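# Based on what follows, work out the 3D shape:
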Amino acid sequence: MKRRNLILGGAAVASLGACAQQGKFRNYNGPAVTGIVVNKGERKMYLLNEDRVVQDHKIFLGFAPEGHKQIEGDGKTPEGLYRIDRRNPNSRFHLSLGISYPNAVDTRTARDMGKSPGGDIFIHGQRHPKRRDKDDWTWGCIAVSNDEIEKIYAMIIDGVPIAINA
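From the prediction side, this is the model:
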């Protein structure tokens, strides 16, 4: 009797698992992403393998998208060369990949103005899980849909360079 219940219980769990939605952690078996290019003016992010585009994504930026981020709270998305330097699987915005802002120049520029450069700049998902974003809304981050950040999170490893252009 116990064996029968164990087998039936295991079958039930397996069939429920097959019906369950895919989790937020995905696998990726394609070409390695060796670089990221963000073109703020186009509102596009390109994931590259060497010089070939592997994927491109529509993006949302800081609520004041024109120009380079200089100080904390300015609502601008940084411009320049950075790296993906950390991962947050428990992000308030579904999943997120940290960008190495501020660098030494960013820090010096802000300090010369008597301000903080800010930090915690990420590529992340949506602010509302069920509602798609329509306009630039972040405090300087790069946002994509939750479905897209799941794919991106699986594709990118720490250390990948990111060029953020005007």
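
# Going by C-alpha atoms from here, please, whenever you check contacts or count neighbours.
Noted.

# Please, which helix or strand holds Arg4?
Element membership of Arg4, judged by DSSP states H and E, is helix 2-19.

# Ok, Arg108 next?
helix 104-112.

# for the protein, longest strand please?
strand 80-88 (DSSP state E).

# For it, name the packing helices and strands.
strand 96-99, strand 161-165 (3 or more CA pairs under 8 Å, 6 or more residues apart in numbering; DSSP states H and E).

# Tell me the buried residues in that strand?
The neighbour-count check on strand 80-88 (16 or more other CA atoms under 10 Å) flags 81-85, 87 as buried.

# tell me the contacts of the most centrally placed residue in the chain?
When CA atoms, centre = their mean is applied to the chain, the residue found nearest the centroid is Ile123 (2.6 Å). Going by CA atoms under 8 Å, 6 or more residues apart in numbering, Ile123 touches 96-99, 141-144, 149.

# so can I have CSV of those showing distance to Asp56 and neighbour count?
Below are the contacts of Ile123 laid out as CSV (distance: CA to CA, whole Å; neighbours: other CA atoms under 10 Å):
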residue, distance to Asp56, neighbour count
Ser96, 17, 26
Leu97, 16, 26
Gly98, 19, 19
Ile99, 18, 26
Cys141, 17, 27
Ile142, 13, 28
Ala143, 13, 27
Val144, 11, 25
Ile149, 12, 24
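
# Can I get the residues you listed in a markdown table including distance to Lys76?
Listed next are those as a markdown table, based on distance: CA to CA, whole Å:
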| residue | distance to Lys76 |
| --- | --- |
| Ser96 | 18 |
| Leu97 | 18 |
| Gly98 | 16 |
| Ile99 | 14 |
| Cys141 | 8 |
| Ile142 | 10 |
| Ala143 | 13 |
| Val144 | 16 |
| Ile149 | 21 |
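
# Going by distance to Arg3, which of these wins?
Set against Arg3, the nearest of the contacts of Ile123 by CA to CA is Ile149 (42.6 Å).

# Which secondary structure element is home to the closest one?
Assessed by DSSP H and E, Ile149 sits inside helix 146-155.

# Figure out which of the helices and strands packed on strand 80-88 is closest to Gly10.
Per CA to CA, nearest to Gly10 of those: strand 96-99, 34.5 Å.

# Could you also give me the structure for this next sequence, so I can compare it with the first?
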Amino acid sequence: MRCIFYLVAFALLTAPSGALAQSSTSLDADDGALHHIVGGKPATLFQKPDSTSRAYVELDFQEPVRVVEQAEDGWREVTTRDGARGFVRANALSNVWIRIDKREQVVQVLRGARLVRTFPADFGTNVFADKQRRGSLTAPDHWRTPEGRFFIVEKNSNSEFHRALVLNYPTAEDARRGLRNDLISRGEYEAITRADSARTRPPMDTALGGLIEIHGDGTGGTANWTHGCVALRNEAIDWLWLRTRVGTPVVIEP
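Here you go, the predicted structure:
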């Protein structure tokens, strides 16, 4: 999750005055030098913009890199946080991330520090609290939207709610809390933390709950009705679907 913190810090520290107040700009422009590895798998750093050149190192999925300049034929020259410099395929990189504000009931899409779009959103029935455990018909108070740093771990085009971007909840932090509070077993804790380390889909059938998504069929912020998901109008999730990938960071704030 370090790269998500890195992206948020970059956005807050480098945003020019008023930048985060913009409502719309182009997502086609490649704004901002800080990117992260997306696509659900590592990317190779090469000596030259040529896959037959010397391979330096494998860059982990979600690892932050800084783009030095564009190169020819779909390559980018980058530097890593360890100081390595080389070339990666442009389609392995993104600087798009999502900020969700529960208090304001909005989903914001940013490229680096620049706000691109803002969408009104619906949240869990209990919008004021952080998610602690699975909700149910007998415990609707726990239909809450979790807070923290996540990423898109899966995209579901066959969702019952039009389309869905599945988040990697529960995280290792949630697993530690669940084990401490006797909500999950040691085996469930280890399974969640293994998935967190591997940046894969965690178990979503424990007492902590799961299947937290950004999905469609929303009302545009006029009602909070979900079981913890974030619901957008269908035209909004369609727009977001085309501009996000597995690995896109998502920050959910109270």
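
# The helix holding Arg108 of the first structure maps to which residues in the second structure?
Aligned using TM-score structural alignment, helix 104-112 of the first structure spans residues 172-180 in the second structure.

# where do the helices sit along the second structure?
Ranges of helices in the second structure, per DSSP state H, are 2-14, 172-180, 186-198, 234-241.

# What is the first one packed up against?
Using 3+ CA pairs under 8 Å, 6+ apart as the contact criterion, the secondary-structure elements in contact with helix 2-14 of the second structure are strand 34-37, strand 148-156, strand 249-253.

# For Leu115 of the second structure, find the nearest of those.
Nearest of these (CA to CA): strand 249-253, 13.9 Å.

# And the contacts of stretch 73-87 of the first structure?
Applying CA under 8 Å, 6+ apart, the set of residues contacting stretch 73-87 of the first structure from outside is 61-70, 95-101, 103, 118, 138-142, 157-166.

# I would like a PyMOL command selecting only the buried ones among these, please.
The following PyMOL line selects those of the contacts of stretch 73-87 of the first structure that are buried, judged by 16+ other CA under 10 Å:
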select buried, resi 61+62+63+64+65+68+69+70+95+96+97+98+99+100+101+118+138+139+140+141+142+157+161+162+163+164+165+166
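
# Counting by contacts, list what the helix holding Ile149 of the first structure packs against.
Short answer (3+ CA pairs under 8 Å, 6+ apart): helix 146-155 of the first structure packs on strand 96-99, strand 121-124.

# can you rerun that using 7 Å?
The helices and strands touching helix 146-155 of the first structure, judged by 3 or more CA pairs under 7 Å, 6 or more residues apart in numbering; DSSP states H and E, number zero.

# Name the residues of that helix that are buried.
146, 148-153, 155.

# Any chance of JSON lines for those, columns distance to Asn5 of the first structure?
Below are these laid out as JSON lines (distance: CA to CA, whole Å):
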{"residue": "Asn146", "distance to Asn5 of the first structure": "39"}
{"residue": "Glu148", "distance to Asn5 of the first structure": "41"}
{"residue": "Ile149", "distance to Asn5 of the first structure": "40"}
{"residue": "Glu150", "distance to Asn5 of the first structure": "37"}
{"residue": "Lys151", "distance to Asn5 of the first structure": "38"}
{"residue": "Ile152", "distance to Asn5 of the first structure": "41"}
{"residue": "Tyr153", "distance to Asn5 of the first structure": "39"}
{"residue": "Met155", "distance to Asn5 of the first structure": "41"}
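
# Out of these, which two sit at the greatest distance?
Asn146 and Met155 (14.4 Å).

# quick one on the thing from earlier: what range in the second structure does the longest strand of the first structure sit on?
Under TM-score structural alignment, the match for strand 80-88 of the first structure is residues 148-156.

# on average, how far is the matching stretch from the matching bit in the first structure?
Superposed on the first structure, stretch 148-156 of the second structure shows a mean distance to its aligned partners of 0.5 Å (mean CA distance after the TM-score superposition for the first structure).

# chain center to that stretch: distance?
5 Å (CA atoms, centre = their mean, to the nearest Å).

# and the nearest residue to Ser26 of the second structure once chain neighbours are set aside, how far is that from Glu253 of the second structure?
Distances taken as CA to CA, 6 or more residues apart in numbering put Val116 closest to Ser26 of the second structure, at 6.7 Å, once the chain neighbours are dropped. For Val116 of the second structure, the distance to Glu253 of the second structure equals 18 Å [CA to CA, to the nearest Å].

# thinking again about what came up before, can you tell me which of the contacts of Ile123 of the first structure is closest to Ala18 of the first structure?
Among the contacts of Ile123 of the first structure, Ile149 lies closest to Ala18 of the first structure (CA to CA), at 22.8 Å.

# who are the neighbours in contact with that closest one?
Contacts for Ile149 of the first structure were tallied using CA atoms under 7 Å, 6 or more residues apart in numbering; they are 95, 124-125.

# rerun at 8 Å
Counting by CA under 8 Å, 6+ apart, Ile149 of the first structure touches 94-96, 123-125.

# Over to Phe63 of the first structure?
Contacts of Phe63 of the first structure by CA under 8 Å, 6+ apart are 75-76, 136-140.

# Good, we can wrap up now.
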